[in-house]
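Peer 1: coords please:
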Amino acid sequence: MDQTASHPHAPDVAFDGGDLDCGNGLLLLIRRHIDPLPRGGLLEIRSTEISVDDDLPAWCRLTGNELVSFLKEGKQRSFLVCKGRLEERAPAPPPVAAPAMSVPAAPRPARVPVAAPAIPALAVMGIGSWPRPRWMIDAMHAYVEGRLPEAAFQETADDAVRLAIAAQEKAGVDVVTDGEQRRDSYASFVASRLDNCQLIPLTDLLPLVDHPEEFEAELRALDIPAGDVRHPAVFGRLARSRPLVAHEVDFARTVTQKPVKVALPGPYLLTRTMWMECISDRAYDSREELSADIVRVLREELAELMDAGAALVQLDEPVLSEVVFSGAKSKRSFMCGALSESLAPEQELAFARDLLNAVLDGFPRERTALHVCRGNWTPDESVALSGSYAPLVATLAQVRVGAYLLEMCTPRAGEMEILKALPDDARIGVGVVNQKDPHVEEVDAVSARIAHAIDLFGRERVLLHPDCGFATFADNPICCTGSATDKLGAIAAAVARVR
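Peer 2: Presented below is the predicted three-dimensional model:
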């Protein structure tokens, strides 16, 4: 774009990025200021960095925002960017202030602890996520972009949770989840709940990766616009001034009499997700320092979840599979948490084990679980990670958790017998239906898998579930609500037959 003598419109918000380039934090500052603007809102970006002349127009094209005008005087540059297209601009939009980095919430009243019901043997449950209605997804995007107030978003989510729990109860489960209806994905949602953290579109990470063309190809594998998938970015020291998921348990318990399970992204997953060069190193000197704050906020959350009456708190660590299996693939597979660099597998596994045990220390073991799978972003089995639990089982056995909820139905997961190496006093959750397969499994086949698990581990230790959630990413569910209900129903019918 040719420079002009002056901007044709006055900006609604302006900021000075100094000498930052797009790969060293400028895009994150842009995201902080542009997200609260309405469609058609104008942002002025001042910069002295020459590379921004080329990188910012490319970012605008990639994200669907319009570069309206460009000024330059000496080293000082000024870009006027419209959120969306200029023709969307209202006649006189009110000024929008940039969001504060951290606004601590008012102190919450102390909880009165609620007793959690016990989970029976051969209990049937989902892993966590459930397909969201289209109106829920629309509300989620509007909320993340600042177009929908918090109260309206939560009211919409309440309705979606009622539907998700009703469908699970219709299927005959013993333990329900709220379907993660309030989350954009199983892990990145924490950025919208923690202080000094923000969700940014994955497209904003393109300047931060070594091979942007390969990264773009990985994003295309999601089959959804990369701008709709968001990633946590850390701008300061993490703090928890409100619950991450305890409010989900609070509401779920008002609409069901069944035990409620809730999933939390594990500490290793969150550390790998949030530690990205040129972002988090502005707040933390190392990923170990970042992980200490992640452990602290997860322990605070776990304590509140125990008081809230969660029957089972599941820590999700699917990125452990990426640690040991991705080397066999020709290119890195997409998995939230696998975007940052890692050390050798043995070092990563030890780091993950220590983080998990630090979070779990002192909590009732029988109310905690660990979930591991091999990725759940697409129904295409050919691009998913593959391999038995052999390189993982020793690490899993050292995690002081009460239950393991593991992908087991697909041949990609190897033989069930290897799970005999897990502690005898832990419960074993076995995936007995494949949520990626549109075909609903026959009850006879599911019954056979359950009987095999009982032979290996004993009836009292076995829990039953799908291999993973039904809608890991809100915009890209693995299956529809009808199929999810039928698959849980097949497990329930098979358990009834075994019982």
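Peer 1: hey, let's count contacts and neighbours off CA atoms from now on
Peer 2: Fine.
Peer 1: now the helix or strand containing Phe15: how far from the chain's centre is it?
Peer 2: In the assignment (DSSP states H and E), Phe15 maps to strand 13-16. Mean C-alpha position of strand 13-16 versus that of the full chain (Cα atoms, centre = their mean, to the nearest Å) differs by 30 Å.
Peer 1: buried ones in the helix or strand following that strand?
Peer 2: Counting by DSSP H and E, the next helix or strand C-terminal to strand 13-16 is helix 26-34. Within helix 26-34, the residues scored as buried using 16 or more other Cα atoms under 10 Å are 26-34.
Peer 1: Return the member of those residues nearest to Ala246.
Peer 2: Using Cα to Cα, Arg32 comes nearest to Ala246 of the buried residues of helix 26-34, at 26.6 Å.
Peer 1: Just give the closest residue to Trp275, not the sequence neighbours.
Peer 2: Arg287 (5.9 Å; Cα to Cα, 6 or more residues apart in numbering).
Peer 1: Any chance of JSON lines for the buried residues of helix 26-34, columns distance to Pro345?
Peer 2: Converted to JSON lines, the buried residues of helix 26-34 look like this (distance: Cα to Cα, whole Å):
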{"residue": "Leu26", "distance to Pro345": "33"}
{"residue": "Leu27", "distance to Pro345": "32"}
{"residue": "Leu28", "distance to Pro345": "31"}
{"residue": "Leu29", "distance to Pro345": "34"}
{"residue": "Ile30", "distance to Pro345": "36"}
{"residue": "Arg31", "distance to Pro345": "34"}
{"residue": "Arg32", "distance to Pro345": "35"}
{"residue": "His33", "distance to Pro345": "39"}
{"residue": "Ile34", "distance to Pro345": "39"}
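Peer 1: which residues of the stretch 51-200 of the chain fall in helices?
Peer 2: 52-63, 134-144, 150-171 (DSSP state H, counting those that start in this stretch).
Peer 1: JSON lines for the ones you listed, including distance to Ala445 and mean neighbour count?
Peer 2: Compiled in JSON lines, those are given as follows (distance: least, Cα to Cα, whole Å; neighbours: other Cα atoms under 10 Å):
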{"stretch": "helix 52-63", "distance to Ala445": "46", "mean neighbour count": "16"}
{"stretch": "helix 134-144", "distance to Ala445": "33", "mean neighbour count": "17"}
{"stretch": "helix 150-171", "distance to Ala445": "18", "mean neighbour count": "18"}
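Peer 1: mind putting these in CSV, distance to Leu80 included?
Peer 2: Below are those laid out as CSV (distance: least, Cα to Cα, whole Å):
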stretch, distance to Leu80
helix 52-63, 11
helix 134-144, 23
helix 150-171, 29
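Peer 1: Looking at these, which is nearest to Leu208?
Peer 2: Set against Leu208 and scored by Cα to Cα, the helices of the stretch 51-200 of the chain come closest in helix 52-63, at 12.0 Å.
Peer 1: which one of the buried residues of helix 26-34 sits closest to Val229?
Peer 2: The closest of the buried residues of helix 26-34, once distances to Val229 are taken by Cα to Cα, is Arg31, at 14.1 Å.
Peer 1: To compare against the first, here's the next sequence to fold:
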Amino acid sequence: MSIPTEPIGSIPRPAALQSALAKHAEGALSDAELTAYQLQATAETLSKLAELGSPVLVDGEQAKPSFATYPIAGLTTLDPNGAVIPFADGHTRQLPLLTAGPFRYQVHAESYLREAQRHTGLPVKQAVIAPSALSLLYPPEPIEGYSREQFLADLADEAEADIRGALDAGAHAVQLDFTEGRLSLKLDPSGGLLNDFIALNNLVLERFSDEERARIGVHTCPGADHDATHSADVDYAGLLPDFFRLKAGAFYVQLSGEPDRERVLRVIAEHLPPGVRVFVGVTDPNDPAVETAEQVRDRVLEAARHIPVEQLGTCDDCGFSPFADDTSTSRETAFAKIEARLRGTELAAQALGH
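Peer 2: Below you'll find the model as predicted:
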């Protein structure tokens, strides 16, 4: 396919895995038993994506507790009462706070990638959490004997190792999830927090060579949890100019759920750096309706009126189930939307003569 297309990351967990997660939480299922369910779901996810003809696969994050918290699963120096993230439908998610240093990842994304590669010879993309999201773990009051500056230095080292491990393991691409970018402008309309996030992410990205950064991308969206967003009311035009300052080779941009896609595309066209690719979202995980291939085709052609085709790709707006307990979108619906993206991107490529 001459217009590249990639999934973003999470796929809803199958019913058997959801049941296993509930039993594990109740203490009725061992860690080893839960792992067996996760590995089976991972294999099934990769097989289904390959069957649909996806040129790049993901493991669907079947073994992650969430897209954001996998590195700290099992960390004992955490207070659960951290930052609260409100969503438009009234539900919230809450991050923990670090209580002691030094900060170290408990799990690196390379482990998920290597498990996925056991089941396929096709290219596999690995999603990782951006260091900017994990910077929110440090509490407002300093931790005795462990300054914020030392925490950020440790976090940068751990984030680099997370990305580098996946690259070295042969990931087709490594995608940094940066959903907190748009949210930061809601928390701090001055843009100061966003600038801090960009600076921290670039501190890590600048440790990689140009060749390595060509395989590193960054994803932005306003959230997609229980079919609700946390920052869709924030003007995209406030984020995107700074978003494209990130030292990455690809950018994955939620777009299909935007009320005025043409306006967003004009901002992208104005600020897109040369030599990088932007993957625009053409399916909306927050919308229960399954797009048709023709709708996707038209969204790609719309984007191609603003973005050079050689810099254009397509993706889903967001992951379909970024938290393991999110069952708002069925597994069947997610795969149907992915199939529409694949077929629609192919139709658009044909229409553009590529």
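Peer 1: Where does the strand holding Phe15 of structure 1 end up in structure 2?
Peer 2: Under TM-score structural alignment, strand 13-16 of structure 1 corresponds to no residues of structure 2.
Peer 1: May I see the buried residues of that strand?
Peer 2: 13-14, 16.
Peer 1: before we move on, back to that, Leu219 of structure 1: which of the helices of the stretch 51-200 of structure 1 is closest?
Peer 2: Among those, the nearest to Leu219 of structure 1 by Cα to Cα is helix 52-63 (12.6 Å).
Peer 1: Translate Pro14 of structure 2 into the numbering of structure 1.
Peer 2: Using TM-score structural alignment as the criterion, Pro14 of structure 2 maps onto Pro133 of structure 1.
Peer 1: what's the single longest strand in structure 1?
Peer 2: Longest among the strand segments of structure 1 by residue count, using DSSP state E, is strand 230-239.
Peer 1: What range does the longest strand belonging to structure 2 cover in structure 1?
Peer 2: Across structure 2, the strand with the greatest residue count (assigned by DSSP E) is strand 277-283. Aligned by TM-score structural alignment, strand 277-283 of structure 2 corresponds to residues 427-433 of structure 1.
Peer 1: Return the member of the buried residues of strand 13-16 of structure 1 nearest to Ala167 of structure 1.
Peer 2: Val13 (45.2 Å).
Peer 1: Helix, strand, or coil at the closest residue to the closest one other than its chain neighbours?
Peer 2: Nearest non-adjacent residue to Val13 of structure 1, counting by Cα to Cα, 6+ apart: Leu43, 5.0 Å away. Assigned with DSSP: H, G, I helix; E, B strand; the rest coil, Leu43 of structure 1 falls in the strand class.
Peer 1: Leu43 of structure 1 - how many residues pack around it?
Peer 2: Around Leu43 of structure 1 there are 24 other residues, counting by other Cα atoms under 10 Å.
Peer 1: Settle this for me: it is touching Val81, isn't it.
Peer 2: Yes. In this structure Leu43 of structure 1 lies within contact range of Val81 using Cα atoms under 8 Å: 5.2 Å.
Peer 1: Can you give me the distance of Ser291 of structure 1 to Leu405 of structure 1?
Peer 2: As judged by Cα to Cα, to the nearest Å, Ser291 of structure 1 and Leu405 of structure 1 stand 24 Å apart.
Peer 1: quick one, which of these two is more surrounded?
Peer 2: Leu405 (26 against 21).
Peer 1: how about the more buried one, what's its partner in structure 2?
Peer 2: Using TM-score structural alignment, Leu405 of structure 1 pairs with Tyr252 in structure 2.
Peer 1: In contact with that match, which residues?
Peer 2: 8, 217-220, 278-281, 315 (Cα atoms under 8 Å, 6 or more residues apart in numbering).
Peer 1: That one belongs to a strand, doesn't it?
Peer 2: Yes. When three-state DSSP is applied, Tyr252 of structure 2 is found to be in a strand.
Peer 1: Structure 2: which residue goes with Val257 of structure 1?
Peer 2: Small correction: residue 257 of structure 1 is Gln, not Val. By TM-score structural alignment, Gln257 of structure 1 lines up with Gly121.
Peer 1: returning to that earlier point: among the helices of the stretch 51-200 of structure 1, which is nearest Glu216 of structure 1?
Peer 2: Across the helices of the stretch 51-200 of structure 1, closest to Glu216 of structure 1 is helix 52-63 (Cα to Cα), at 10.6 Å.
Peer 1: give me the stretch of structure 2 that the closest one matches.
Peer 2: Using TM-score structural alignment, helix 52-63 of structure 1 finds no match anywhere in structure 2.
Peer 1: Distance from the chain centre to that helix, please.
Peer 2: Using Cα atoms, centre = their mean, the offset of helix 52-63 of structure 1 from its chain centre is 27 Å.
Peer 1: what's near enough to touch the residue positioned nearest the centre of structure 2?
Peer 2: Centroid-nearest residue in structure 2: Asp177, 3.7 Å away (criterion: Cα atoms, centre = their mean). Asp177 of structure 2 is in contact with 67, 127-130, 218-220, counting by Cα under 8 Å, 6+ apart.
Peer 1: Map it onto structure 1.
Peer 2: When structure 1 is aligned by TM-score structural alignment, Asp177 of structure 2 is paired with Asp316.
Peer 1: Could you do Asn201 of structure 2 as well?
Peer 2: Taking TM-score structural alignment for the superposition, Asn201 of structure 2 sits opposite Leu356 in structure 1.
Peer 1: quick one: what helix or strand has that match in it?
Peer 2: Per DSSP H and E: Leu356 of structure 1 is located in helix 345-360.
Peer 1: how far apart are that helix and its match in structure 2?
Peer 2: After superposition onto structure 2, helix 345-360 of structure 1 sits on average 1.5 Å from its aligned residues (mean Cα distance after the TM-score superposition for structure 1).
Peer 1: quick one: that helix to chain centroid distance?
Peer 2: Counting by Cα atoms, centre = their mean, helix 345-360 of structure 1 comes out at 19 Å from the chain centroid.
Peer 1: what does stretch 377-397 of structure 1 give?
Peer 2: So, by Cα atoms, centre = their mean, the centroid of stretch 377-397 of structure 1 is 18 Å from its chain's centroid.
Peer 1: Enumerate the positions of that stretch that are buried.
Peer 2: Buried-residue list, stretch 377-397 of structure 1, by 16+ other Cα under 10 Å: 377-379, 383-389, 391-392, 395-397.
Peer 1: Have a look at how far, on average, the longest strand of structure 2 is from structure 1.
Peer 2: Strand 277-283 of structure 2 sits 0.5 Å off on average (mean Cα distance after the TM-score superposition for structure 1).
Peer 1: Okay then, goodbye and thanks.
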